[in-house]
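J.: Sharing a sequence plus its predicted fold:
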Amino acid sequence: MLGERIKKLRKQKKLTLEALAGNQLTKGMLSLIENNKAQPSMESLAYIADQLEVEVADLLEVISSDELRDILEQVEKIYNLDREKTPEKYKQLIELIEPFAENLTQGYQAARILEIYSYALFRDDQENWLEVAERAAKMFDQLNIAANRTNIAINRAFSKFIIHDYDSSLEIFVRERSEIEANYAYIDPMTRLDLDYHEAVLHYAIGDSESATRIMEQAINYAKEKQLFYRVDELYRLAAAQAMMSNNEEKRRYYLEKLKQYGEFADNQGSLLFYKLLQVMLLTSEKHDYQKALEEIDQMFVNQDDLDFFDPWFNLEKGKVLFYLGRYEEALSYLEKVVFPDVHHPFDLSLLYVVDTFKALCHNKLGNKEEAYTSINRAMANFQQLPETPFKTFTEENYQKLFA
């Protein structure tokens, strides 16, 4: 309400009623205005705004520009919190934004608050997130801000990606990208890399490796041309992962080396850990050098205090190696440590879903037929909705061997 805004601004400026009233208003009249029991004339409103050193529009708006700025600072602070350490952050955002969300109509601050509000609603499984996202998207279109508009497009596609509806996710993304490129005469290099990276990820998810490779290599070359490191880490990881799935040894060796070089150059531990993981996988699956693979994994556990995101994958690889070495009880102990992180790409899921296949193989060797049956069926059910990968084929072949 107008009166409440005037009172709040007066207190922020540390003014008394008498000081704000000055020589043009009485203390009593100003008190009535602040308590919404009287409406000031435009002349009085202009005087009050001048005394408070704000624009009349700030008093008339449901939310002043200063209030919006303060709210956005709070919203950004909560939004950037680590979700694992603050699991309630999306509910906090909803509670903070919801009371005034309907009154956010224009300007970057309002659009950004709505953008984050839509993400919070989505994460909280509330159906109206799409409506809020559309409002924010239109405002960014009016402001001609491609980066934020692109983030909303990615999130729309992501909503299908996390339920493993990869075809719909790609369809939404391609449509959104076409609209963005049609409406924006200029798209900044970082936003273009965002578009290329996510489109490559989605093509790869549906098994279209040819399109994924083309877009991915196009993005890597563009990043080099613009001398940008943005998304290079993710692009090389994606390229290396794709190469691992192919039979092209030359391309595999090339992208693994690129991933390593980038990790060393940028001191990027994520890239180096991923490189190490892929190297161990090659030792296990192709070279069958299980002892060397085990030494590499144990060295990783010793040298890295916290493998963080990659911990499940290294536990899985150790379980696999121990199985091949005939140490079935030990293998199961490491396979049981594998906790699925919040990942949704078929490559990541394939790597993780194979854990149940190896559990089945260990149980079978130990004579635990019922546990083996349960594990292999769980693996088959998980792989059913994923595109073809070597891990899916491996699971299907072992299902036939175990339970033909």
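T.: Happy to help now that I have it. Numbering: from 1, shown residues only.

J.: For the rest of this, base every contact and every neighbour count on C-alpha atoms.
T.: Noted.

J.: Distance of A293 relative to Y324?
T.: 11 Å (CA to CA, to the nearest Å).

J.: who's more crowded, the two?
T.: A293 (23 against 18; other CA atoms under 10 Å).

J.: Give me the residues contacting the longest helix anywhere in the chain.
T.: Using DSSP state H to define each element, the chain has its longest helix at helix 346-365. Contact with helix 346-365 is made by 205, 241, 313, 316, 319-320, 323, 328-329, 331-332, 335, 338, 340, 343, 369, 371-376, 378-379, 382-383, 386-387, 389, 391-392, 395, 398, as judged by CA atoms under 8 Å, 6 or more residues apart in numbering.

J.: mind listing what's buried in that helix?
T.: Neighbour-count burial for helix 346-365, counted by 16 or more other CA atoms under 10 Å, picks out 346-347, 349-365.

J.: and what of stretch 265-279?
T.: 270-278.

J.: now do stretch 289-302
T.: Here stretch 289-302 shows 290, 293-294, 296-297, 300 as buried, counting by 16+ other CA under 10 Å.

J.: do the same with stretch 334-344
T.: Here stretch 334-344 shows 334-335, 338, 344 as buried, counting by 16+ other CA under 10 Å.

J.: now the strands for the stretch 101-250 of the chain?
T.: Using DSSP state E, counting those that start in this stretch, the stretch 101-250 of the chain contains no strands.

J.: Give me the neighbour count for the nearest residue to S246 once chain neighbours are set aside.
T.: Of all residues not flanking S246 in the chain, R252 sits nearest, at 7.8 Å (CA to CA, 6 or more residues apart in numbering). A count of nearby residues for R252, using other CA under 10 Å, gives 19.

J.: Ok, E329 next?
T.: For E329, using other CA under 10 Å, the count is 16.

J.: Now a ChimeraX select for only the buried ones of the contacts of helix 346-365.
T.: To isolate the buried ones among the contacts of helix 346-365 in ChimeraX, judged by 16+ other CA under 10 Å, type:
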select :205,241,313,316,319,320,323,328,329,331,332,335,338,372,373,375,376,378,379,382,383,386,387,389,391,392,395,398
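
J.: Included below, for side-by-side comparison, is a second structure:
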Amino acid sequence: MGLGERIRKLRKEKKMTLAELAGSEITKGMLSLIENEKSKPSMETLEHIAKSLEVPVSYLMQEGDEEWTREMAEHEIFYNLYDFPTEFVENNILPNMEKIASSQAGMRLYHIIRMYYRYTGRHEPADQVTEKVTGFYEQTGLRNLALKDKMNDALSMLYSRDYEEGYRKFLKLEGEVGEFKEYDPGLELDYLYWRSGLALEFDEADFIEYGTALIDKSFEYENFKYYFTQNVLFGFYYGTIGDHDKYKEYSRNVKKYLDFNPNAYYNLEIFSEEQPIMLAFVLVEDSERHLEQLEQYREKVISTESEDPRYVKNYSNIVEMLDLEVNYHSGNYSYVADHFNPSLYEREVAQFPLDRIWIATRATVYPLSLFRSGRVDEARAAFKKLEDSIADIRDSIFTGEFHQVREIIFKN
């Protein structure tokens, strides 16, 4: 349904004549031309029509097929954490872009297209999508949503692993965030969280400053959507650099948060009550204690009922990974060697460097199992493959355990 047809439909639903809707702002003839798609209204005219019809300008500007747009934007395939659905985008979305509605669902779908372009290394069309989306929001007076999309554009750099470029894009947005933070505090929280997360590999002082500001603002705005995750990040960071007092402080914060805000999804992020934030995945100090906690965690995953689509979509993969780790720490190296599934760890979707490091470290149960079974050459080849997967971030402070595994396998 086009703009003119939508205006006519609403006018008739409200039983208004052309003259009544036109009012003193425009002529009846001009309104007739607009309704018949023979003339495009100026923004001032559009605002007058929208006000008279008692609808937002954005509603009048909707184009395309809203039902199809929503179906595509909310498709379950996008909840897969292990693969980006390039074929789905190429076969179902790109050939039908004229169907994309000018609505919030349409803007989400354009963001998916932008992620596709980043993922396939096509930055020019990705930038064009950003111009289109931010232009839509700015044209309709929704500058706060235009800013939100600029942040989404910065985050889309994760899909091409241009982490530093994404971080620099965030740095450029600080002034705009300052303009809107009183009007839309959620934007400031988004900005603080994502800027802190992206700064982690490039500017540790920035990571700490903006992460601390996020925790403070969470209490100020009484909005804790990032509080849990930020405390986990701080706990892992301080535990990694050896500041055990800070590590314990943020571990306590995590446990307190769950005491007051029980949440099935966040609860799965807690490895154990004793050690809510894990510092080692494979080279643990107390193997027996770790195995006991690991088995308890596996049972928690199996028994958890969650409606979170990400969890539902990836549940079987999570359990399969835990099975491998349980068997490794039980000394069943042959089981790990025979059942290792590389697709569990070869995740091509957008991830922060720390997530990739965690996954690669957990995957070392496979080369270690080969090594402990006497298959040294195979172990080294398997480890090299993992090492290549994080070659761009191999010098991160968080790769300590990964490098320790390397020393074990290549010690002779």
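T.: Ah, there it is. These numbers were taken from a predicted model, which means no experiment stands behind them.

J.: List the TM-score for the superposed pair.
T.: Comparing the chains after superposition, counting by TM-score structural alignment, normalised by the length of structure 1, produces a TM-score of 0.72; 359 aligned residues with a CA RMSD of 4.2 Å.

J.: measure stretch 66-86 of structure 2 end to end?
T.: 22 Å.

J.: Please apply the same query to stretch 275-285 of structure 2.
T.: Stretch 275-285 of structure 2: ends 13 Å apart by CA to CA.

J.: Need the contact partners of that stretch.
T.: Around stretch 275-285 of structure 2, the neighbours that count as contacts under CA under 8 Å, 6+ apart are 232, 235-236, 239-240, 251, 254-255, 270-271, 290, 361-362, 364-365, 401, 405.

J.: Counting by contacts, list what the longest helix anywhere in structure 2 packs against.
T.: Criterion DSSP H: the longest helix present in structure 2 is helix 309-329. The contact analysis (3 or more CA pairs under 8 Å, 6 or more residues apart in numbering; DSSP states H and E) places helix 309-329 of structure 2 against helix 287-303, helix 333-339, helix 365-372.

J.: can these go into a markdown table with extra columns for distance to W194 of structure 2?
T.: Listed next are these as a markdown table, based on distance: least, CA to CA, whole Å:
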| stretch | distance to W194 of structure 2 |
| --- | --- |
| helix 287-303 | 28 |
| helix 333-339 | 36 |
| helix 365-372 | 31 |
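
J.: out of the ones you listed, which comes closest to D184 of structure 2?
T.: D184 of structure 2 lies closest to helix 287-303 among those, at 35.9 Å (CA to CA).

J.: quick one, that closest one and helix 309-329 angle?
T.: 150 degrees (axes from the mean of the first three to the mean of the last three CA atoms, to 10 degrees).

J.: Packing partners of helix 287-303 of structure 2?
T.: The contact analysis (3+ CA pairs under 8 Å, 6+ apart) places helix 287-303 of structure 2 against helix 309-329.

J.: at 10 Å what do you get?
T.: helix 264-267, helix 309-329 (3 or more CA pairs under 10 Å, 6 or more residues apart in numbering; DSSP states H and E).

J.: For those, give me JSON lines that also has distance to V89 of structure 2.
T.: Shown next, in JSON lines, are these (distance: least, CA to CA, whole Å):
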{"stretch": "helix 264-267", "distance to V89 of structure 2": "28"}
{"stretch": "helix 309-329", "distance to V89 of structure 2": "19"}
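
J.: looking at the ones you listed, which is closest to R108 of structure 2?
T.: The minimum distance between R108 of structure 2 and these falls on helix 309-329, with 17.0 Å, by CA to CA.

J.: list the buried ones in the closest one?
T.: 311, 317, 320-329.

J.: D395 of structure 2 matches what in structure 1?
T.: The equivalent of D395 of structure 2 in structure 1 is E388 (alignment by TM-score structural alignment).

J.: Next, the contact list for the nearest residue to that match once chain neighbours are set aside, please.
T.: Residue nearest to E388 of structure 1 in three dimensions, not counting chain neighbours: G207, with 7.4 Å by CA to CA, 6+ apart. With contact set as CA atoms under 10 Å, 6 or more residues apart in numbering, G207 of structure 1 has these partners: 166, 346, 386-389.

J.: how close does G207 of structure 1 get to D167 of structure 1?
T.: Distance from G207 of structure 1 to D167 of structure 1, by CA to CA: 10 Å.

J.: what do you get for N398 of structure 1?
T.: In terms of CA to CA, N398 of structure 1 sits 28 Å off from D167 of structure 1.

J.: same for the helix or strand Q74 of structure 1 falls within, what does it pack against?
T.: Secondary structure assignment for Q74 of structure 1, by DSSP states H and E: helix 65-79. Helices and strands touching helix 65-79 of structure 1, by 3+ CA pairs under 10 Å, 6+ apart, are helix 2-12, helix 56-60, helix 89-97, helix 108-123.

J.: how does it look with 8 Å?
T.: Right, helix 65-79 of structure 1 is packed against helix 89-97, helix 108-123 by 3+ CA pairs under 8 Å, 6+ apart.

J.: which of the residues in it are buried?
T.: 65, 68, 71-72, 75, 78-79.

J.: Residues in contact with it: which ones?
T.: By CA under 8 Å, 6+ apart, helix 65-79 of structure 1 touches 58, 89-90, 92-93, 96, 109-110, 112-113, 116.

J.: Let's see that with 7 Å instead.
T.: 58, 89, 93, 109, 113 (CA atoms under 7 Å, 6 or more residues apart in numbering).

J.: Repeat that for stretch 235-244 of structure 1.
T.: 197, 216, 220, 251-252, 255-256, 258-259, 271.

J.: and P125 of structure 2, which of the helices and strands packed on helix 287-303 of structure 2 is closest to it?
T.: Closest among these, using CA to CA: helix 309-329, at 28.1 Å.

J.: And the closest one, how far out from the chain middle?
T.: From the chain centre to the centre of helix 309-329 of structure 2 is a distance of 20 Å (CA atoms, centre = their mean, to the nearest Å).
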